[in-house]
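Chemist: need a structure here:
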Amino acid sequence: MGKRWLVLLLLCLTAVLGRGAEEIVTVNAPAAEIPAETKYIALTFDDGPRMGTTDRLLDGLKERGASATFFLVGERVAENRQLVERMAAEGHQIGNHTWSHVRLQGAGEATIRQEIRKTQETLEQLVGKGDYWLRPPYGQMDEKERSYVSVPMVQWSVDPRDWEKRDVQKVKKAVLAAAKPNVIILMHDIYPTSVDAALEIVDALEEQGYIFVTVKELLALNGITPQPGVLYRSGKG
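Modeler: Predicted coordinates for the structure are as follows:
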């Protein structure tokens, strides 16, 4: 059974176990072998998409059977529509990183709503209706500002500062040192060094038994029902 199928099976089982016993239908099917201590982890990318880096990253993720979450800057979507369509087709989670990568903390209600709405509408026109979760640029929003957001929000629990280091081995070392089940890793798919580091990280962690899933899958596998306006930092909440 491939890693992707294992994730989908466990998500289905999680949903079934959360229902009442009277709703569960028994079918004659062979029992699936589910590892007792599967290690799930989420790799996320900000600031794309960008041709020349994001496409190479998608190639590498597909080759490795790894899923990721991409938080897209709205104004970059139209000129890279093929990359966005490919993300959706290959099972990655697509998220909203505002229209122009503006800092939402302190921006005011009108700006916050507009920055989110424009990207939401662009993504819906391109890949269909959906709840495109938000990653606020720079990761911070005040409690009042969060009330303007109608979808779950995602921060991170591991930040290797790949945008600053621009060094494959330094970024890889930082992530591997902090990696553990249920963390959300922050990276940026607009830098060649980040793409190279990300693929080496996937190789290294898959050898350790990790399975790369989307943020939405990570929360679901932990039995968490995401709430609008709540900022999630890891698979544990």
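
Chemist: all contacts plus neighbour counts: C-alpha atoms, from now on.
Modeler: Fine.

Chemist: Which element, helix or strand, includes T111?
Modeler: Secondary-structure element containing T111, defined by DSSP states H and E: helix 109-127.

Chemist: Report the distance from that helix to the chain centre.
Modeler: 18 Å (C-alpha atoms, centre = their mean, to the nearest Å).

Chemist: Who are the packing partners of it?
Modeler: With contacts taken as 3 or more C-alpha pairs under 8 Å, 6 or more residues apart in numbering; DSSP states H and E, helix 109-127 sits against helix 81-89, strand 93-96.

Chemist: Of those, which is nearest D46?
Modeler: Ranking the helices and strands packed on helix 109-127 by their distance to D46 (criterion: C-alpha to C-alpha) puts strand 93-96 first, at 9.2 Å.

Chemist: One more sequence to fold, the one below, so I can look at both together:
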Amino acid sequence: MTSADDGPNPDYTEELLSGLKERGVNATFFLLGKEVEKYPDIVKDISDSGHLIGTHSYEHVNLSNLSDAAAIEQVDKTNAAIHDITGKYPEYIRPPYGCWKCNLDYETKMIEVLWDVDPKDWATDNSGVIAKRVIDKVEENDIILLHDASESSVKAAFAIVDELKKEGYTFVTVEEILME
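Modeler: Sure, this is the predicted structure:
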């Protein structure tokens, strides 16, 4: 299962959507509210393509460093922006840096989603290295963290999907994996 963070990205998200469609794969996109407001057409494309949309915060801040009110604002503002475009409120959140405030579970009623495999694709532009980091480590039911903000990450995503499908893996959204 693959998920993409930090988008939507005007240069790479559409390329990722196209390649996932060719491969018959749905993923989960954890979006930044600030980017959602800038690129509503891309958000609509993500939703219309059958991918799951989750919240990543409004400005990619460490929510655990904020007051409760400020953290809730980061979440609520993003959820509202996504709802305005898709008609649906996200149910899942991936907090930036994996840092969540446990007391916000009650306030937001969202399900926190982290990851099992992080190839640190943001730290290299070598798609082969990114793909190898995932393929060497991934196991059944793992959540793979990738970003849709660079060409290398998108190419790595395609290589990962192609190789793991050959190995018998299937790709689903986080909702499908968490609700099993």
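
Chemist: TM-score, when you put one on top of the other?
Modeler: The TM-score (TM-score structural alignment, normalised by the length of structure 2) is 0.96; 180 aligned residues with a C-alpha RMSD of 1.2 Å.

Chemist: Okay, strands next: where are they in structure 2?
Modeler: Counting by DSSP state E, structure 2 has strands at residues 2-7, 28-32, 52-57, 92-93, 111-112, 144-147.

Chemist: And the ones you listed: which comes nearest K101 of structure 2?
Modeler: In terms of C-alpha to C-alpha, the element of these nearest to K101 of structure 2 is strand 111-112, at 10.1 Å.

Chemist: Identify the residues contacting that closest one?
Modeler: With contact meaning C-alpha atoms under 8 Å, 6 or more residues apart in numbering, strand 111-112 of structure 2 is reached by E91, Y92, I93, R94, P95, W100, D105.

Chemist: What subset of those residues is buried?
Modeler: When neighbours are counted using 16 or more other C-alpha atoms under 10 Å, the contacts of strand 111-112 of structure 2 contain these buried positions: E91, Y92, I93, R94, P95, W100.

Chemist: The last one matches what in structure 1?
Modeler: It stands for W100 of structure 2. Using TM-score structural alignment as the criterion, the counterpart of W100 of structure 2 in structure 1 is M141.

Chemist: check contacts around the residue in structure 2 that V215 of structure 1 lines up against.
Modeler: Aligned against structure 2 by TM-score structural alignment, V215 of structure 1 finds its counterpart in V174. Contact criterion C-alpha under 8 Å, 6+ apart gives M1, S3, A27, T28, L52, V113, I143 as the residues in contact with V174 of structure 2.

Chemist: let's see 10 Å
Modeler: For V174 of structure 2, the contacting residues are 1-3, 26-29, 52-54, 92, 113-115, 141-144, taking C-alpha atoms under 10 Å, 6 or more residues apart in numbering as the criterion.

Chemist: ditto for A149 of structure 2
Modeler: Residues touching A149 of structure 2, when contacts are defined by C-alpha under 10 Å, 6+ apart, comprise 4-13, 16, 121-122.

Chemist: Determine which residue lies closest to the centroid of structure 1.
Modeler: In structure 1, the C-alpha closest to the average C-alpha coordinate belongs to T69, at a distance of 2.4 Å (C-alpha atoms, centre = their mean).

Chemist: what sits against that one?
Modeler: Remark: with contacts taken as C-alpha under 10 Å, 6+ apart, T69 of structure 1 is in contact with 42-46, 87, 91-95, 133, 184-186, 213-216.

Chemist: Name the nearest residue to the counterpart of R81 of structure 1 in structure 2, ignoring sequence neighbours.
Modeler: Using TM-score structural alignment, the partner of R81 of structure 1 in structure 2 is P40. Spatially, and ignoring its direct neighbours in sequence, P40 of structure 2 is nearest to I85 (6.5 Å; C-alpha to C-alpha, 6 or more residues apart in numbering).

Chemist: Now D159 of structure 1. Nearest residue, chain neighbours left out?
Modeler: With C-alpha to C-alpha, 6+ apart, the residue lying closest to D159 of structure 1 is L186, at 5.2 Å.

Chemist: What does that neighbour correspond to in structure 2?
Modeler: When structure 2 is aligned by TM-score structural alignment, L186 of structure 1 is paired with L145.

Chemist: tally of neighbours for its match?
Modeler: 21 (other C-alpha atoms under 10 Å).

Chemist: was I right about it contacting D118?
Modeler: Yes - at 5.1 Å, L145 of structure 2 and D118 qualify as touching, with contact defined as C-alpha atoms under 10 Å.
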